[in-house]
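Peer 1: sequence first, then the predicted structure:
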Amino acid sequence: MKLFEYMGKEIFSSYGITVPRGRMADNSQDAANIAREIGGTVVVKSQILAGKRGKGGGIKFASSPEEAGEAAAQVLAMTLNGHKVEKVLVEEKIQIDKELYLAITVDGSAKKPVIIASAQGGMDIEEVPDEHIVKQYVDVSIGVYPYLGREISRQLGLTGSIGKEFNRLLPILYKIFREKDAELVEINPLVISGDKLIAADSKMTVDDDALFRQKAVPYVEDRTSIEKQAHDLGLAFVELGGDIAVMANGAGMSMGSLDTLAYYGGKPANFLDAGGGTGVEGTTKAIELLLQTNPKVIFINIFGGITRCDDVANALVQVKNAREIPVPVVIRLVGTNEEAGVRILKENGFEAYKVMHEAAAKAVEIANAS
């Protein structure tokens, strides 16, 4: 579960990490009042669960309460990276002498927490060359002791009071990581401001499976409306923003479908794992979800093991009989009861492919021609 920036900063502050003075607002009047309390120039920051807010115009500066209210009204009217802005964070503008990057996350391959740091923080951190990134694994039986902070601080070139402050901050960040069951805690940028280190931004992701013991952490729903429907149906569904709706049975088959479509130049609209053993009713609901993405074409890729090909075919026919399917449907159908499934499809005007890449290429051809 991802947390909004203001939520992460509230947690940081409660543990003793310095953050800019500010509060969350969900309307322009509250934003103006917060700016009045802070005084001076403030920053109005959109609160969405996505990055690149600055490049999208979701971060604005204001030198008066009135300007802060106007900026908040503008930002609250935005949709950034597909996310409707419903909250803003109004906080003081801080002096920035240098921007660093600091994060702790889980390295699945090493099966250990890893500290990632860089002296080149701020925007476009993903583009920083590997030689400017510091990585240190953490032995969970030992934790983050001062020597580890001193080593990372040395590699970042931090000395004097800033080096000491970094050595104080790092164990605190690791404590948050452990105590909040986080998958990620990130400060970008971690700002050097005079003799202080200030967390100018925050990103936190909490392990969904640990939420039952994180009662103090506010629950954040980050699914889209279609993703919520899929979740309620027990389906794994993620919107991707393309124009080819995809359904497959199994996570591996679903990922393979997306990769194959991309190989031929297609843009998948979603990830949908209909699961093994999904019957007519479940498959019908899955297809109806796909239609909500307004695709140019639907690509169904089934390798029937537990899932029966005739069930998939009957589900598609059931949807067709209940409502108009306004876009072409490309189907790859192989496996259990394959002959019956293919026969049902042909009797109802659908063509079935046997080879995945041929079906994927056809789906991309249709989408690109529309």
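Peer 2: Alright, I've got the coordinates.

Peer 1: could you use CA atoms for every contact and neighbour count after this?
Peer 2: Will do.

Peer 1: hmm, who's touching the lengthiest helix in the chain?
Peer 2: If you go by DSSP state H, the chain has its longest helix at helix 160-179. Applying CA atoms under 8 Å, 6 or more residues apart in numbering, the contact partners of helix 160-179 are 12, 15-17, 104, 143-146, 149-150, 153-154, 182-185, 192, 195-197.

Peer 1: then stretch 25-39?
Peer 2: So stretch 25-39 is contacted by 21-24, 42, 64-73, 76, 86-92 (CA under 8 Å, 6+ apart).

Peer 1: can you mark which positions in that stretch are buried?
Peer 2: Neighbour-count burial for stretch 25-39 flags 25, 26, 28, 29, 30, 31, 32, 33, 34, 35, 36, 38 (criterion: 16 or more other CA atoms under 10 Å).

Peer 1: and here is the other one:
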Amino acid sequence: MRLHEYQAKELFADAGIPVPDSQRATSSDEVLTAVEDIGYPAAIKAQVHVGGRGKAGGIKIAGDKQEAKAYAEEILGMEIKGYTVNSVLVEASVDFENELYIGITMDRSSGKPVAMVSTEGGVDIESVAAETPDAIAREHIDPVFGLHPYQARRAVYDAGVPSDVASDVAHILSTLYTQYESADASEIEINPVMITTDRDVVAADAVMNIDEDALFRQPELASMEDTAAGDDLEIKADEYGFDYVRLDGDVGIIGNGAGLVMTTLDLVDYYGGSPANFLDIGGGAKAERVANALDMVFTDDNVDAIVFNIFGGITRGDEVATGINEALEKFDTIPKDVVVRLAGTNAEEGMEILNTDRVEVEATLEDAVEQAVINAQEVHQ
């Protein structure tokens, strides 16, 4: 469960981490009231569960009342990567000299949490990790003992943080780990941590994701969940009982079994495409679940073409074919090209049932994926 920035900052402030003066607002009138209290210049920041708000126009700096009103009306109600902006955070602007990144997440390769510090804050940390991995200092944490003070200091030192603020940054890092552990967080980060012209250290952003499996023992955090913040796909996924992972590509993927779906994602990339989602319908899926899966992917605006990859074990090919037919019967014109690869249990029976006038069928997974990638590319030609 992801908290909004304003929620995470409230928790940070309660823990003693310095944050800018801010107020949440849900209307332009509330924005004007807040910015009069906070003063100009002030940042108006969209509150949505997605990154890249600034690039999408969801963060603006208002220098006066006229700009504040215009930016509020522009940002409230806008769509950012499928999410509607229902509220904004009005925040005092920070006059800064440097930006840092600090965060805690789980390193699954080591089976331990890892603390990270970088002087290249304010940008996508994934890009930093891919392009200049040495720019990120890391300290793995033994969960039995927690983050030792010397580890926090070493991470800050190794990252090259200026010495006059190193102690403050190390303290914030230690505080973040305390929150990470006590809140059953899966990820917690500040990007950027701003070093002001007065050499103060301020958390200018806040990300905090809570392990949903631990919410039963985090009732206060569970009560912060913003169910209205989910996009239509998340709502539909909850209704259908799917774990739908939305990606940045345009080739929709449906399969039975996590490994099979992951293989399909890899092949889409191999053939020059880009996966739009991860959707595992599970073993033994009946016709209704198959139809619901297609309905899910048809709803995703990012998807231009679909590959349906089924290798039947418990899942029966005839049930899959029946579900595909039921899903397609709802449309006079199929909204997106569908390529089906059907193998395994009752595959032959499924092929006899499948309405091949409305879908493309390929004998091998490689051929199916390649055709789906071609279909997606043709949409943009």
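Peer 2: Alright, I've got the coordinates. These figures come from a predicted structure and were not determined experimentally.

Peer 1: follow-up on the earlier one: restricted to strands, list the contacts of helix 160-179 of the first structure.
Peer 2: The strands, defined by DSSP state E, take in 104, 182, 183, 184, 185, 192, 196, 197 from the contacts of helix 160-179 of the first structure.

Peer 1: straight-line length of stretch 292-310 of the second structure, end to end?
Peer 2: 15 Å (CA to CA, to the nearest Å).

Peer 1: buried residues of it, list them for me.
Peer 2: 292-298, 300, 302-310.

Peer 1: kindly report the same for stretch 149-164 of the first structure.
Peer 2: The neighbour-count check on stretch 149-164 of the first structure (16+ other CA under 10 Å) flags 149, 150, 152, 153, 156, 158, 162, 163 as buried.

Peer 1: got it, and stretch 332-349 of the second structure?
Peer 2: Applying a neighbour-count criterion of 16+ other CA under 10 Å, one finds 336, 337, 338, 339, 340, 341, 342, 343, 345, 346, 347 buried in stretch 332-349 of the second structure.

Peer 1: cool, and stretch 102-112 of the second structure?
Peer 2: Going by neighbour count (16+ other CA under 10 Å), the buried part of stretch 102-112 of the second structure is 102, 103, 104, 105, 106.

Peer 1: pipe those into JSON lines and attach distance to residue 370 of the second structure per row.
Peer 2: What follows is those, written out as JSON lines (distance: CA to CA, whole Å):
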{"residue": "102", "distance to residue 370 of the second structure": "41"}
{"residue": "103", "distance to residue 370 of the second structure": "39"}
{"residue": "104", "distance to residue 370 of the second structure": "39"}
{"residue": "105", "distance to residue 370 of the second structure": "36"}
{"residue": "106", "distance to residue 370 of the second structure": "35"}
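
Peer 1: the stretch 51-200 of the first structure: helices as residue ranges?
Peer 2: Here the stretch 51-200 of the first structure has its helices, by DSSP state H, counting those that start in this stretch, at 65-76, 146-156, 160-179.

Peer 1: what's the mean deviation for the longest one versus the second structure?
Peer 2: Yep, that's helix 160-179 of the first structure we're talking about. On superposition with the second structure, the mean distance recorded for helix 160-179 of the first structure (mean CA distance after the TM-score superposition for the first structure) is 2.1 Å.

Peer 1: could the buried residues of stretch 332-349 of the second structure be laid out in TSV, adding distance to residue 54 of the second structure?
Peer 2: Converted to TSV, these look like this (distance: CA to CA, whole Å):
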residue	distance to residue 54 of the second structure
336	31
337	34
338	35
339	37
340	39
341	41
342	43
343	45
345	49
346	50
347	48
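
Peer 1: of the ones in strands among the contacts of helix 160-179 of the first structure, select the buried ones using a PyMOL command.
Peer 2: A single PyMOL command selects the buried members of these (16+ other CA under 10 Å):
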select buried, resi 104+182+183+184+185+192+197
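
Peer 1: for the residue lying farthest from the centre of the first structure, list the residues it contacts.
Peer 2: Distance from the C-alpha centroid of the first structure, by CA atoms, centre = their mean, peaks at residue 347 (42.1 Å). Taking CA under 8 Å, 6+ apart as the definition of contact, residue 347 of the first structure has no neighbours.

Peer 1: follow-up on the earlier one: what angle do the longest helix of the first structure and helix 146-156 make?
Peer 2: Here helix 160-179 of the first structure runs at an angle of 120 degrees relative to helix 146-156 (axes from the mean of the first three to the mean of the last three CA atoms, to 10 degrees).

Peer 1: going by distance to residue 56 of the first structure, which of the buried residues of stretch 149-164 of the first structure wins?
Peer 2: Of all these, residue 56 of the first structure sits closest to residue 156, with 30.2 Å by CA to CA.

Peer 1: quick check, central residue of the second structure?
Peer 2: For the second structure, the residue nearest the mean C-alpha position is residue 50 (5.5 Å; CA atoms, centre = their mean).

Peer 1: so what's that residue up against?
Peer 2: By CA under 8 Å, 6+ apart, the contact list for residue 50 of the second structure reads 80, 81, 83.

Peer 1: save those residues as JSON lines, and put in distance to residue 254 of the second structure and neighbour count too.
Peer 2: JSON lines is the format used below for the contacts of residue 50 of the second structure (distance: CA to CA, whole Å; neighbours: other CA atoms under 10 Å):
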{"residue": "80", "distance to residue 254 of the second structure": "25", "neighbour count": "20"}
{"residue": "81", "distance to residue 254 of the second structure": "21", "neighbour count": "17"}
{"residue": "83", "distance to residue 254 of the second structure": "23", "neighbour count": "18"}
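
Peer 1: ok, and the closest non-adjacent residue to residue 106 of the second structure?
Peer 2: Nearest-residue entry for residue 106 of the second structure: residue 113, 4.2 Å, with adjacent residues in sequence omitted and distances by CA to CA, 6 or more residues apart in numbering.

Peer 1: what's the burial count for that neighbour?
Peer 2: 23 (other CA atoms under 10 Å).

Peer 1: before we move on, what about residue 370 of the first structure?
Peer 2: The number of residues near residue 370 of the first structure, taken as other CA under 10 Å, comes to 7.
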